[in-house]
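S.K.: Need the 3D shape of this:
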Amino acid sequence: MNYQQIVDLLGPRAEGLLTHVCTTVPKQQLHLPGADFIDRVVSHSNRSPQVLRSLQSLFDHGRLGGTGYLSILPVDQGIEHSAAASFAPNPIYFDPENIVKLAIEGGCNAVASTFGVLASVARKYAHKIPFIVKLNHNELLTYPNKFNQIMFGSVDEAWNLGATAVGATIYFGSEESNDQIIQVAEAFERAHELGMATVLWCYLRNSAFKKDGVDYHVSADMTGQANHLGVTLQADIIKQKLPECNGGFKAIGFSKTNEKVYTELSTKNPIDLTRYQLLNCYNGRAGLINSGGASMGAGDLGEAAFTAVVNKRAGGMGLISGRKAFQRPMKEGIALLNTIQDVYKCRQITVA
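M.R.: Have a look, this model is predicted:
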């Protein structure tokens, strides 16, 4: 897919996104993705040579190999959203092998999934595409549902099945978040000891975060703080939802903030809101990947391109998109993943 095709996919949003100049945080202050990102940024940290090798293997795989950008297929929704809701639209993905095949055929850097999915095909595929084992999940069979993340296995078992990295979710703001922070901190420490990279889903969960019809779970200021907590836990890569608003702290009236967050460090432009998320990832020392969101049908290709353009122009490291890809025929899922990757491969789409 070339530049003009991406412009066509973006439609009327194209000009505002592709010509935007960021005047909040200059790109010169950021640690931007690139082929030399491990040498330029990560090698100065406390990460061991084993972890550096694992991260490099993520960056070197798939259609984006050698660019410093990541395209990851995440399929943990069978637990997070129930198998029925996730796989009934396309039942071939009840079989874990097809999940891994989609990631490989789609040119992804890695596949992120559950212990069960990756263990079931580990001997066939662990050496063919990097595995990211998702350690914890919020299962939906408890009634009433809880905002809790439960460890489904150990870091050592993830290493045994050939994982390059481990992933975990923390529901910041939930009643259970303190326990999740402690568990994930311990798990990430062990993962680094074993030489694996770490990816943290930095999500917010609290019914009070919705107010006056606005969902502040996706506000730039609050997701930014979640990211900052994530890098404090030494996550190598932060996964976050694309911001859709700002001012959550002020609207809900809790925690602490500063007016400059809203007047100087961000605007209403989604690129600037996402750059504020990146600012909280130590200016990009930890890579920011945004999630692709739910499948909405016919408009998924355009939405995927939109999210990729926003992330890339903000200075982010890539996209982690699942349902938009696996809830459709495999050929169409591959095309969607390739569209995302083409945004990052396109030299005409630059950091704002």
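
S.K.: can we go C-alpha only for contacts and neighbour counts from here?
M.R.: Noted.

S.K.: Please enumerate the strands of the stretch 201-350 of the chain.
M.R.: 210-211, 214-215, 237-240, 287-291, 318-320 (DSSP state E, counting those that start in this stretch).

S.K.: Is it possible to get those strands out as TSV so that each row also shows distance to Gly224?
M.R.: TSV is the format used below for the strands of the stretch 201-350 of the chain (distance: least, C-alpha to C-alpha, whole Å):
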stretch	distance to Gly224
strand 210-211	17
strand 214-215	15
strand 237-240	9
strand 287-291	11
strand 318-320	17
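
S.K.: Second chain to compare with the first, below:
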Amino acid sequence: MSLWVDKYRPKKLDQLSYHNGLTENLKALASTGDFPHLLVYGPPGSGKKTRIYGTLYELYGPQVEKLKIDVNTFTTTSNRKLEFNVLSSAHHLEITPSDMGNNDRVVIQDLLKDVASVEQVDFSNSAKSKSKHRFKVVIINEADSLSKDAQAALRRTMEKYSANIRLILVSNTTSGIIAPIKSRTLLVRVPAPSETDIADILSGIAKKEGLKFKPDTDNAKQELFRNIALHSEKNLRRTLLCFETLSMQSETINIDKNTLSLVSIDWEVIIANLAKSIVANKSVANIAKSRVVLYELLSHCIPARTILKRLLFDLISLNNYNDNITQELTEYAALFDERLSLGQKSIFHLEGFVARAMLILDK
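M.R.: Sure thing, here's the model as predicted:
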């Protein structure tokens, strides 16, 4: 049994139901003989990875669905050995170098050099073989979180081995990508789906799953689907998880005002409570209590930058979007966000932001 996020994920570009113009452009790119490096960016849950894998299907056919996970070992300049997971098929690799922190340059230099220095050969003479390309695709997740050294190494790889490798960089924004990389890639923006797009997707899933609603009217269901989309900030992945959670709570989904309150995400509630605590009690003792909460969030694999971003938004909201407070909090959030990317102990920088926020709010 798989989650609806995976069960209903389109495998081909033709199966995508929104942003049709973008879909046609990607199909045209895949059909050309000169496939470029891509920088695919857009908000979380907009369907970036789904479109990338749909494009790979256009390039290579169903072979890209046969995935395996390999563990690669790298040695840093200080002779420290690091293990790194690589998701791959016969035609592509998917990596997240930013997981290695400041050692992401080692992954870029060693792994990509090994892949790119070998010419890809297709031994299949079958008429069914769709692969006509002699290059291998490498998908790099969280490209905007790569260090400047790693991005410089990436630029050299793109120049030297462009005959044997194509890079698809995935990021939420382009602000963290250096200009030389942007100039060597085709930028593809994937906007968040609209409320109507999400409502249509949820309506189709509800019919396939045979879900029951009360009241069972089209207007009530459409309003529920739009509310779920807004509650999930138009993040399609989160929307599907939220809708599946809602469907599992009872055989019939009761559509009323309180429906969405049943599917609040635990870690978001914890951060919201932390923000209220910071506003209410600006003391050293409360910083120590905040540290315990932050450790708990980090130990449950909530990314530090996600915690920082959510905490910032909650603090701004609690202060009624005051212009001066919003500006100061945002400036320091940006500072500590940069420090998170440069340092290794996330708790120090998150705790530093909490202390700074207390000073700003105490003025």
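
S.K.: Next, the TM-score between them, please.
M.R.: Scored by TM-score structural alignment, normalised by the length of the first structure, the superposition of the two chains gives a TM-score of 0.28; 149 aligned residues with a C-alpha RMSD of 5.8 Å.

S.K.: Make JSON lines out of the strands of the stretch 201-350 of the first structure and add mean neighbour count and distance to Gln4 of the first structure.
M.R.: Output for the strands of the stretch 201-350 of the first structure, formatted as JSON lines (neighbours: other C-alpha atoms under 10 Å; distance: least, C-alpha to C-alpha, whole Å):
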{"stretch": "strand 210-211", "mean neighbour count": "14", "distance to Gln4 of the first structure": "38"}
{"stretch": "strand 214-215", "mean neighbour count": "16", "distance to Gln4 of the first structure": "34"}
{"stretch": "strand 237-240", "mean neighbour count": "26", "distance to Gln4 of the first structure": "28"}
{"stretch": "strand 287-291", "mean neighbour count": "27", "distance to Gln4 of the first structure": "23"}
{"stretch": "strand 318-320", "mean neighbour count": "27", "distance to Gln4 of the first structure": "21"}
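
S.K.: So Glu328 of the second structure versus Leu312 of the second structure, what's the distance?
M.R.: Distance from Glu328 of the second structure to Leu312 of the second structure, counting by C-alpha to C-alpha, to the nearest Å: 11 Å.

S.K.: typo on my end, it should be Asn324 of the second structure
M.R.: From Asn324 of the second structure across to Leu312 of the second structure, the span is 14 Å (C-alpha to C-alpha).

S.K.: With neighbour numbers in mind, choose between those two.
M.R.: The neighbour comparison of Asn324 of the second structure against Leu312 (other C-alpha atoms under 10 Å) goes to Leu312, with 22 against 10.

S.K.: helix or strand for that one, which one?
M.R.: Per DSSP states H and E, Leu312 of the second structure falls inside helix 304-318.

S.K.: What residues of that helix count as buried?
M.R.: Ala304, Arg305, Ile307, Leu308, Arg310, Leu311, Leu312, Phe313, Asp314, Leu315, Ile316 (16 or more other C-alpha atoms under 10 Å).

S.K.: Hmm, Gly352 and the fourth one touching each other?
M.R.: No - at 10.8 Å, Leu308 of the second structure does not count as touching Gly352 under the criterion of C-alpha atoms under 8 Å.

S.K.: what's the neighbour count on Thr263 of the first structure?
M.R.: Thr263 of the first structure is flanked by 10 other residues according to other C-alpha under 10 Å.

S.K.: ah, wrong one, I meant Ile182 of the first structure
M.R.: Quick note: Ile182 of the first structure (other C-alpha under 10 Å) scores 11 neighbours.

S.K.: ditto for Lys345 of the first structure
M.R.: 17.

S.K.: how close does it get to Ser113 of the first structure?
M.R.: 25 Å.

S.K.: hey, where'd the helices end up in the stretch 51-200 of the second structure?
M.R.: Counting by DSSP state H, counting those that start in this stretch, the segments of the stretch 51-200 of the second structure that form helices are 104-116, 148-160, 179-183, 195-209.

S.K.: packing partners for the last one?
M.R.: What it means is helix 195-209 of the second structure. The contact analysis (3 or more C-alpha pairs under 8 Å, 6 or more residues apart in numbering; DSSP states H and E) places helix 195-209 of the second structure against helix 218-231, helix 236-248.

S.K.: Save those helices as a markdown table, and put in distance to Lys182 of the second structure and mean neighbour count too.
M.R.: Converted to a markdown table, those look like this (distance: least, C-alpha to C-alpha, whole Å; neighbours: other C-alpha atoms under 10 Å):
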| stretch | distance to Lys182 of the second structure | mean neighbour count |
| --- | --- | --- |
| helix 218-231 | 32 | 18 |
| helix 236-248 | 27 | 19 |
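
S.K.: Rebuild the ones you listed as JSON lines, extending it with distance to Gly204 of the second structure.
M.R.: Converted to JSON lines, these look like this (distance: least, C-alpha to C-alpha, whole Å):
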{"stretch": "helix 218-231", "distance to Gly204 of the second structure": "11"}
{"stretch": "helix 236-248", "distance to Gly204 of the second structure": "12"}
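
S.K.: mind checking which of the ones you listed is nearest Leu187 of the second structure?
M.R.: Checking these against Leu187 of the second structure by C-alpha to C-alpha gives helix 236-248 as the closest, at 21.6 Å.

S.K.: Next, the angle helix 218-231 makes with that closest one.
M.R.: Inter-element angle recorded for helix 236-248 of the second structure and helix 218-231: 130 degrees (by axes from the mean of the first three to the mean of the last three C-alpha atoms, to 10 degrees).

S.K.: so after helix 236-248 of the second structure, what's the next helix or strand?
M.R.: Past helix 236-248 of the second structure, the next helix or strand by DSSP H and E is strand 252-254.

S.K.: Tell me the buried residues in that following strand?
M.R.: Buried residues in strand 252-254 of the second structure (16+ other C-alpha under 10 Å): Ile253, Asn254.

S.K.: so what does that strand touch, helix or strand wise?
M.R.: By 3+ C-alpha pairs under 8 Å, 6+ apart, strand 252-254 of the second structure packs against strand 212-214.
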